[in-house]
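>>> My questions are about this predicted structure, shown below with the sequence.
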Amino acid sequence: MSKKITVALAGNPNSGKTTAFNAITGARQHVGNYPGITVDKKQGTTYVDGREVQVIDLPGTYSLTAYTMEEVVARSVVADERPDMVVDVVNAGALERNLYLAVQLLEMGAPLTIALNMMDEARKQGMRIDARKLQSLLGVPVVETVARTGEGIESLMLTAVANGDKLAGKPWEPLVISYGPDLDPVLEEMIALINREQFLTDRYPARWVAIKYLESDEEIQRIGRGLGAVATELEARAREVADHLEATLKTYPEAVIADYRYGYISSILRQGVVSRLDALEDRLAVSDKIDQVLTHRMFGPLIMLGILFLIYQVTFTIGEVPMGWVEAFFGWLNETVSNLLPDGMLKSLIVSGIIDGVGGVMGFVPLIMFMFVQIAFLEDSGYMARIAYMLDRVFRFFGLHGCSVMPFIVSGGIAGGCAVPGVMASRTLRSPKEKLATLLTAPFMACGAKVPVFLLIVGVFFEKNQAAVMFSLTLAGWVSALLVAKLLRSTIIRGEATPFVMELPPYRVPTLRGLMIHTWERTWQYIKKAGTVILAISILLWLAMTFPKLSDEQLAPIEAQRAEIVAQMEAAQAEGKDVAAFEEKLSEVNNFESEEALRNSVAGRVGVALEPVTKWAGFEWRTNIALVGGFAAKEVIVSTLGTAYSLGEVDAEEAQPLAERIANDPHWTRANGISLLLFVLLYAPCFVTVVAIKQEAGSWGWAIFSTVFNTVFALAVATAAYQIGSL
């Protein structure tokens, strides 16, 4: 057969599914979102015996019951897109739990192949798994794999494609499991009703729909209510059996169904599928031994802080060299374009608006890459899950969930992250209240866009303690996020806390290929942002800082002063005198003109208008311009400060670096610096993050609230810091 075949990869979180996807597709993949939903949609292609195979990486999920958006998406893709084959990637070391998803896929009737993944780790734990026996009992192909090394991946794809061809064109055959004397009779009645009325049978098997009603699946109920009275009758029968179970057994249908599913799985595994070596039964697994240290009640958090601080040191120590290369390249580009183009608006736009704006952001790509490599290592090694485990008790006190740790870290809990994927990562939280509190506070973290501002100010005022101050800023972000979360969860986002259940995957050594793929995916998102959003913002800011121009009346006294100095300098030259003093005066006039032009521009007028409020935090009008630009993207604050301090119009040979200019400016003190650092850390998320909050929260109301509340909060903190520091 020559037609293209579609394979969907399913699996629990931490089962190695994404690693398998990367091993199968390599660089032939792309990432987007499912239509109307902010859930990652990863697709890629591979070739099996010269035949094209499209691979869909479904969101990681423990079940097909619609508790989370990931579960809704996973089952919708299986049901609606009808892939030729579903490959369920299971963690061989936790087979009983992982097969729960496989059983649900079989109940759906989906064509299934099981990838028995992480076999190397299962063997290290003393487990022996008879894959042929499991295949015989389940009635679907089972292939042993080690995705991180690529072992078994080729065999898996050959088996999946062959199995897909074998089942092509055949109707799906759902697995039938008995759910006991309380549920089976009701199920049969519901199945008969569903078949008679053709209720959702074009999408799902009738038995599967009936089970979903017994499980009180909100998504199926929502779809069904739009299809008439059948849904009402099905819900009524589900309520009746639920009341009966509550009255007789003090339980509910979902629990009974789960018990019978696990009973079915257990009966299979007990038939010689899984065994252990006697010599290893009483030995702790390597991961357990490591966890005795790394998740120790006292030493675990201290080790975690040490690891985070080490990441800081490594990033800024090693990343400084390639960062200098990138900055040198854009400096050369600036100089080259400046020499090629004649003076005028076009040259100003390209040099100041585009090259300086985008170049200032791109200069931090090496730092971002080093940060993402280390974060990917922590994730792939299994340590990131331990961080969530250790912090759950702390987070619960502040009204958050242990799973909130990941959004915080991705947002910049380890400096260099980005709030956009951090906000999107909050979707893993099942409680809407905890999710909302998480995505509203995640932007307090020290994201990579804020790092340039931190480096600038810390380098000026805390030259001897840069690493310590940077680390303190990171901790300040965490503390602020937790305190605000506590405030929100005690007032406008009240609700019960949900239990923390998270798999602690075994420690593993990440592969270089996996690290590179994960790092590139995140770095490419940053680069795309620089080439699109930041480019547009830079041009808009250039326009706002350039127009309107000074009028002829405003320019007249400046031109007269310049002409007088030029005449005096020419006279001195004619007499053979030193003209250095005149050149300095001329430079001062040029700088004064640039400053007046900036003050007269739209941006300048906004900056001046804000001064009565921001002066209490130590900000004057030029700083205000940069901070207003930061509402769009924090990356532009440094480049905007440079232009605002009249550096853009001065010859490169005469211009002082921005840090030196700030250090020499009498307005700037250490109190100003601390105030600015805290304000930038805490104030409104960038525009792209605001949009992400809107998508995740479901309304613009919470996105606007985040912008206003964070800014007011940041101004209050910055004002307090400045006033205390000024004493």
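Sure thing, it's come through.
>>> contacts, neighbours, all on C-alpha from now
OK.
>>> What residues sit buried inside the helix or strand harbouring Arg605?
Assigned by DSSP states H and E, Arg605 belongs to helix 602-614. For helix 602-614, the neighbour count (16 or more other Cα atoms under 10 Å) marks 602-608, 610-611, 614 as buried.
>>> Give me the contact list for the lengthiest strand in the chain.
For the chain, the longest strand by residue count, based on DSSP state E, is strand 40-48. For strand 40-48, contacts defined as Cα atoms under 8 Å, 6 or more residues apart in numbering pick out 24-25, 28-34, 52-59, 157-158, 161.
>>> this is the other structure I want to compare:
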Amino acid sequence: MMDIAILGNPNTGKTSLFNQLTHSYEYVGNWSGVTVEKKVGKLRAATGNLIDLPGLYTLSPLTKDEKVASTFLLEGKFDGMINIIDSSQLERNLHLTVQLLEYGKPMMIGLNMMDVAKRNGLAIHIHQLSQQLGVPIKPMIARKGKGCEQLDAEKMKAPSFHLQYDDIIEEAIQQCESQMPAKMKHTRWIALQYLEGNEVVQQYLQQYVSLTWLEAWMKDTEKNVKIKHNIALNKLIYRTRETYIEELLKENMITSLLKHKASSETIDRVVTNRILGIPIFLFVMYVMFQFTFDWLGVPISDLVDGLISGPVTSGVEAGLQWIGANAFFQSLFIDGIIAGVGGVLVFVPQIFILFLFISFIEDSGYMARVAMVMDRLLEKFGLNGKAFIPMIIGFGCNVPGIMASRSMEQEQERHLTTMLTPFMSCSARLAVYSLFTAIFFTSHQALIVLSLYVMGIVVALIVAKILSITKYKNEKSLFVIELPPYRIPYAKTLYRSTWEKGKGFVRKAGTIILAGTIVIWLLSYVGPQGFHVPIQESFMAYVGKSIAPLLSPLGFDTWQAGAALITGFLAKEMVVSTLYVLYLVPNTEALHVVIGQQYTALQSYSFMVFFLLYVPCLATVATLKNELPNTRSMLFSIALSFAIAYVLALCVYQIGRLLGF
């Protein structure tokens, strides 16, 4: 059984290759840090595992996710490596390749995006390049699955690669190797990485070699390099590799004399324009919401609602009567499970349409442009454009959004982005927006939902500004992002990406929401006086009534609203399920009538504003606890969200009343 690791720069197609070679599918995107932890899948063609490691430019880690790769090379158990390279960006990609060759493990190179290289007028002497590097090189187009089958683990070869560095560095490597334990492997690579400043390697080696000796050795080497070359040690190592790569490409790559005009540059002049960039992004979001609601999502959701409230409910009811189920179980299934879970499933088509658009934006190459456009704005608020990527991912789900913040280079900026991401309106909130906008804002659903998404972004920016000059100050921002070429996503890729994002929503409906709905129904069925009490006298009513006075200044003081917001902490979709159960309605149309009688348009908008911001769901809270430095920071984040939600909803309702709405 062989375990093979995939390593490469971001945007080279590592995860696409992973999908082709295994039965698994992993999240694919167009920015640094999409794979924030190692992913493992079973190889199709052989016995063994394929391990997808984070995208990185160098083995000296700058970000949290890049440390995963260096740690894996030091401590992981694997048999070989596939280094996947973007053939249209050979010079940049080969810096990592050289470091992997120095590592010495059996490997092969997947020369990906050969179609892009050809369009750019590049011709590569693959056989000659393979001979010079000492490992097999296979051309491929991973997104189309072409050439992937040639990456056979049996053909991997341990390289006999040796790049000669300056005499001072070579002598230092020998000195360090002499201090290492006899059984230690990859000693030359470890010494080089230590000299280059790889923190993971430095911490590792200090377990085996005296720290006093290492510090003196490092100091002497840096001093000698400075005297001889007047340059920093790590820069001399980098320059040596750079010179080698330049010579390698002169011998093995031909650039067409015909000038190739990249269409990406033409499009970028418009979509990344200083003036037009943000309006174009807002227009894209508006179109996305028009499809999600008015043009496509609502009609499909209405069909699903008719199916659940009609044939499904009637069939279950008839089946329960046929088996002689008592009133308790009939109410549990009809008023509890079908009403609650079915009420959430009604919105599944809209959720999937939203995920389809997000997948399209990612795979088309536009996502990185949005980050670039937003960098100018975010810079004024103490962040950089890369922080906007976790926020956009947060539109789908806050949890992977927070995880994507690991690609941020600076620690404080990463923590700040982590705290801001829950302000983004995730897909689970969409069910509540769809419910209220369909009742009160029929002709302007997309516009109202867009206003909520923009409000989340604006709140995040204001909080970022305040925290960047108080809690997270005195750290210089660093923004480096690669702009991949534009491309039309393949239908198969969009399908798989959309399904992977959306299936979690469906799975949640069958697990957390199902269990939660049963508990909510039971609490609404039972009260201090016993079973089958009027719902106004149930335990759920008492819980809702206890917090209703707190919500009264915000315009929604019904006990049902209070109870629904409490269950929303478990999962945001639970708010809709709770309302179905507590209002005892059989379908969405009946729920619309009840809510339309109890709320006004202003009250409903205030409710949506509060719901957007009030507290993250339980899964997001758990992720915050893992990603923030301590529990106090996590509690501060939750308290801040609630305070902002309360103040904003209060302003919306009270100012709206003064204006006569």
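Good, I have the coordinates. Nothing here was measured: the structure is a model prediction, and the numbers come from that model.
>>> Drop the TM-score for these two in here.
Laid over one another, the chains give 0.91 as their TM-score (TM-score structural alignment, normalised by the length of structure 2), with 644 aligned residues with a Cα RMSD of 2.5 Å.
>>> okay, the buried residues of helix 602-614 of structure 1 in CSV with distance to Thr689 of structure 1 next?
What follows is the buried residues of helix 602-614 of structure 1, written out as CSV (distance: Cα to Cα, whole Å):
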residue, distance to Thr689 of structure 1
Val602, 25
Ala603, 23
Gly604, 26
Arg605, 27
Val606, 23
Gly607, 24
Val608, 27
Leu610, 24
Glu611, 27
Thr614, 24
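>>> Could you find the closest non-adjacent residue to the equivalent of Ile303 of structure 1 over in structure 2?
Using TM-score structural alignment, the equivalent of Ile303 of structure 1 in structure 2 is Ile280. In space, and not counting its chain neighbours, Ile280 of structure 2 is closest to Val271: 6.6 Å by Cα to Cα, 6 or more residues apart in numbering.
>>> gap between the one you found and Ser468 of structure 2?
Per Cα to Cα, to the nearest Å, Val271 of structure 2 is found 29 Å from Ser468 of structure 2.
>>> go on, Tyr103 of structure 2?
Distance of Tyr103 of structure 2 to Ser468 of structure 2, computed by Cα to Cα: 40 Å.
>>> and if you look at Tyr599 of structure 2?
39 Å.
>>> cool, Ile334 of structure 2 as well?
Ile334 of structure 2 is 51 Å from Ser468 of structure 2, by Cα to Cα.
>>> between those two, which one's more packed in?
Neighbour totals were compared for Ile334 of structure 2 and Ser468, and Ile334 leads with 22 against 19 (other Cα atoms under 10 Å).
>>> residues in structure 2 matched by stretch 528-537 of structure 1, start to end?
Counting by TM-score structural alignment, stretch 528-537 of structure 1 corresponds to 507-516 in structure 2.
>>> How about stretch 133-144 of structure 1?
So stretch 133-144 of structure 1 sits over residues 128-139 in structure 2, by TM-score structural alignment.
>>> Residue in structure 1 paired with Phe607 of structure 2?
Taking TM-score structural alignment, Phe607 of structure 2 has Leu676 as its aligned residue in structure 1.
>>> Apart from its neighbours in sequence, what residue is nearest that match?
Among residues not flanking Leu676 of structure 1 along the chain, Ala718 sits closest, at 6.9 Å (Cα to Cα, 6+ apart).
>>> show me where the stretch 1-150 of structure 2 has strands.
Along the stretch 1-150 of structure 2, counting by DSSP state E, counting those that start in this stretch, strands occupy 2-8, 39-42, 48-52, 80-86, 107-112, 122-124, 137-139.
>>> whoops, the stretch 251-400 of structure 2 was the one
253-255.
>>> how many other residues sit next to the alignment partner in structure 2 of Cys418 of structure 1?
By TM-score structural alignment, Cys418 of structure 1 lines up with Cys397 in structure 2. For Cys397 of structure 2, the count of nearby residues is 25 (other Cα under 10 Å).
>>> Number of residues surrounding the closest residue in space to Cys397 of structure 2 that isn't next to it in sequence?
What sits nearest to Cys397 of structure 2 in space, not counting adjacent residues and going by Cα to Cα, 6+ apart, is Cys426, at 4.9 Å. Cys426 of structure 2 has 24 neighbouring residues, counting by other Cα under 10 Å.
>>> aligned partner of Cys426 of structure 2 in structure 1?
In structure 1, Cys426 of structure 2 lands on Cys447 (TM-score structural alignment).
>>> ok, which stretches of the stretch 151-300 of structure 1 are helices?
153-167, 180-197, 206-214, 218-225, 229-249, 253-269, 286-294, 299-318 (DSSP state H, counting those that start in this stretch).
>>> again with the stretch 251-400 of structure 2
Under DSSP H, counting those that start in this stretch, the stretch 251-400 of structure 2 gives helices at 263-271, 277-290, 297-307, 313-322, 327-331, 339-345, 348-364, 366-379, 388-396, 398-404.
>>> And Val458 of structure 1, what's its match in structure 2?
Under TM-score structural alignment, Val458 of structure 1 pairs with Thr437 in structure 2.
>>> ok, the residue nearest to Cys397 of structure 2 - contacts?
Here Cys426 of structure 2 is in contact with 394-398 (Cα under 8 Å, 6+ apart).
>>> Identify each buried residue in the top helix by length along structure 2, please.
In structure 2, with assignment by DSSP state H, the single longest helix is helix 631-658. Buried residues in helix 631-658 of structure 2, counted by 16+ other Cα under 10 Å: 633-634, 637-638, 640-642, 644-646, 648-650, 652-654.
>>> try stretch 61-79 of structure 1
For stretch 61-79 of structure 1, by 16+ other Cα under 10 Å, it's 61-75, 78-79.
>>> Go through those residues and flag which are in helices.
Short answer: those in helices (DSSP H) are 69-75.
>>> And the residues you listed, which is closest to Phe397 of structure 1?
Met69 (26.3 Å; Cα to Cα).
>>> The closest one matches what in structure 2?
In structure 2, Met69 of structure 1 lands on Lys64 (TM-score structural alignment).
>>> any idea how far Leu248 of structure 2 is from its match?
For Lys64 of structure 2 relative to Leu248 of structure 2 (Cα to Cα), the value is 32 Å.
>>> list the buried ones in stretch 29-45 of structure 1?
For stretch 29-45 of structure 1, burial by neighbour count (16+ other Cα under 10 Å) applies to 29, 38-45.
>>> go on, stretch 152-166 of structure 1?
For stretch 152-166 of structure 1, burial by neighbour count (16+ other Cα under 10 Å) applies to 152-153, 156-157, 159-161, 163-164.
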